[in-house]
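In: here are the coordinates; sequence isn't available:
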């Protein structure tokens, strides 16, 4: 994420209320995903819109107002009396809850987060390339990553959101995540129904041999 630099770099009372960073980071991650996903249909825009809402909710708490920290402040102050709640590092709740030492930006949770984020954006990129050429040929996508799973773009969005949960969990995004996963699953089912009506038996054969979200080892 984009961060300002200084002697304490977001580790003091000025860690929040930085709405310019909220707008900047939200725009970067939304436009980055847009460049890969390129929504065209109403279903595409619903998918992209829910992802965008998750991103805005995340950065609004990361740099704007720490709603989760505020809601849990009583419990956190009791359990961790030495914790500076207004320190930006305190927002990395996994480090606090697991008692991890050192700068959380270099901790295990951040490394896992970066791996999930990278994997998610990579899936979006390679999936869009295959889908684009399939649509131009008036066919359904069944090559490349689509030969391994039927909905790589939805999986990509889920990986990105999961990556952010490893990095900066909030009450709102934790609640939103399973709802969005269910939404993507339903969108995938709707998409398959439409493709089956359009392409018939060849698409049914594709359904029979290709996993929906998790590839076969």
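Out: Yep, that arrived. Keep in mind that this is a model prediction, so the values were computed, not measured.
In: contacts, neighbours, all on C-alpha from now
Out: Will do.
In: for the residue nearest in space to the middle of the chain, which residues are in contact?
Out: Nearest to the mean C-alpha position of the chain, by C-alpha atoms, centre = their mean, lies residue 161 at 1.9 Å. By C-alpha atoms under 8 Å, 6 or more residues apart in numbering, the residues touching residue 161 are 51, 54, 117, 177.
In: what about it, distance to residue 118?
Out: 11 Å (C-alpha to C-alpha, to the nearest Å).
In: again with residue 22
Out: From residue 22 to residue 118 the distance is 21 Å (C-alpha to C-alpha).
In: ok, these two, which is more surrounded?
Out: A direct count of neighbours by other C-alpha atoms under 10 Å for residue 22 and residue 118 places residue 22 higher, at 23 against 15.
In: element containing the more buried one, please.
Out: Using DSSP states H and E, residue 22 falls within helix 19-37.
In: try this one side by side with the last:
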């Protein structure tokens, strides 16, 4: 049996690892919060260079890509459509459960009570860690970069190591803790799982379990990404992949592409080899991640305007930035692109069958040229 002093040292080491991992994960996840604030551009100016650095490293640039849609609100997949609201429920539900657990813990500390074994702790020994795990999974669905997913898996395993070290200390400190462990589970109520994969024996077993969990999570994320991209509402033409940011019917989608081809300014930009990305969205929808004109009094957002005119659309033509040897057309091009450069904005009136305005890209895009979600 390990001595209490050794357990204290292990807890200190585990907590140090936790805060290191949490700081890294928090820095990544914080991107989600400031992207939704008026200070997003300023924060991105500080944070973006790190993403740009990863973008320029071929073997690592996949880590900054998104495996679920963020820009596009249009998808043909019921699964993809439900993941974002599910992520919000997990994120906020986990934070609420963590707060309840914190009240129980600090109440016991203030009153100098023994180990907390009631309330949230009745059937689960570490409900606060569980709550943070649930909240972290929710964050990963809300801001689905591969980098966030990697950070989430790292932090989860640090929680496991910290929980195991704390339990050894509790066994040496509280006489009834062994009986409590017999009737409760570490992160889930006892009996919910036949055998927990999160209790490997020894450091080698723990490292193997971590590697297996990370590989499994990344494998699932790559499958989700493939499915998400295949479920986007697109129209593939020789000159461009017309990606619908908002829902659009097939006839209107085809008319949009036909109208773009009538524009001399657009035709001058069509590449001799490969294709452009053409973002299609209502004229009154403004998405910061797609460089576009923002009229005075308007705000960026991701919601499709309820009063959007079904006949009035805009198209943002952008050149994809692709690794050497990447496919130059279709969905494969979108999967491989690591960034984009806006070239032209066109306003279309389908009822008049006309291009009503042609605008250059903004001189100072909201996120400059930093890597932001492509779809």
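Out: Arrived safely, thanks for sending. The model shown is predicted, which means the values in this text are computed figures rather than measured ones.
In: rewinding a little: of the contacts of residue 161 of the first structure, which are still contacts in the second structure?
Out: Mapping these onto the second structure (both residues aligned by TM-score structural alignment, their matches' C-alpha atoms under 8 Å) leaves 117, 177 still in contact.
In: coming back round to it: and the counterpart of the residue nearest to the centre of the first structure in the second structure, how far from residue 95 of the second structure?
Out: Matched by TM-score structural alignment, residue 161 of the first structure corresponds to residue 136 in the second structure. Residue 136 of the second structure sits 9 Å away from residue 95 of the second structure, taking C-alpha to C-alpha as the criterion.
In: again with residue 120 of the second structure
Out: From residue 120 of the second structure to residue 95 of the second structure the distance is 14 Å (C-alpha to C-alpha).
In: cool, and residue 346 of the second structure?
Out: 43 Å.
In: between the two, which is the more surrounded one?
Out: residue 346 (23 against 19).
In: tally of neighbours for the corresponding residue of the second structure for residue 122 of the first structure?
Out: In the second structure, the residue paired with residue 122 of the first structure according to TM-score structural alignment is residue 96. Residue 96 of the second structure has 16 neighbours, counted by other C-alpha under 10 Å.
In: surely residue 96 of the second structure is within a helix?
Out: Yes. Under DSSP: H, G, I helix; E, B strand; the rest coil, residue 96 of the second structure falls within a helix.
In: and residue 158 of the second structure, what helix or strand is that in?
Out: helix 146-173.
In: ok so residue 113 of the second structure is a strand residue?
Out: No. Under the criterion used here (three-state DSSP), residue 113 of the second structure is coil, not part of a strand.
In: quick one: map it onto the first structure.
Out: Aligned partner of residue 113 of the second structure by TM-score structural alignment: residue 138.
In: alignment lookup: residue 179 of the second structure to the first structure.
Out: Per TM-score structural alignment, residue 179 of the second structure is aligned with residue 205.
In: its match in helix, strand or coil?
Out: helix.
In: if I look at it, how far off is residue 30 of the first structure?
Out: Taking C-alpha to C-alpha, one finds residue 205 of the first structure at 35 Å from residue 30 of the first structure.
In: the two: which is more packed in?
Out: Set residue 205 of the first structure next to residue 30 and count neighbours by other C-alpha under 10 Å: residue 30 wins out with 18 against 11.
In: give me the nearest residue to that one, chain neighbours excluded.
Out: residue 52 (6.0 Å; C-alpha to C-alpha, 6 or more residues apart in numbering).
In: cool, and residue 253 of the second structure?
Out: Closest to residue 253 of the second structure by C-alpha to C-alpha, 6+ apart is residue 235, at 7.1 Å.
In: same list, the contacts of residue 161 of the first structure, but as CSV with distance to residue 42 of the first structure, secondary structure and neighbour count please.
Out: Below are the contacts of residue 161 of the first structure laid out as CSV (distance: C-alpha to C-alpha, whole Å; DSSP: H, G, I helix; E, B strand; the rest coil; neighbours: other C-alpha atoms under 10 Å):
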residue, distance to residue 42 of the first structure, secondary structure, neighbour count
51, 14, helix, 21
54, 19, helix, 20
117, 25, helix, 21
177, 21, helix, 17
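In: mind listing what residue 215 of the first structure touches?
Out: 148-149.
In: name the SS class of it, please.
Out: coil.
In: residue in the second structure matching it?
Out: Match for residue 215 of the first structure (TM-score structural alignment): residue 189.
In: now that match: how far from residue 91 of the second structure?
Out: 21 Å.
In: next: residue 225 of the second structure.
Out: 21 Å.
In: stretch 174-193 of the first structure corresponds to what range in the second structure?
Out: Counting by TM-score structural alignment, stretch 174-193 of the first structure sits on residues 149-168 of the second structure.
In: so how far does that stretch sit from its counterpart in the first structure?
Out: Superposing on the first structure places stretch 149-168 of the second structure at an average distance of 0.9 Å from its equivalents, by mean C-alpha distance after the TM-score superposition for the first structure.
In: fine by me, thanks again.
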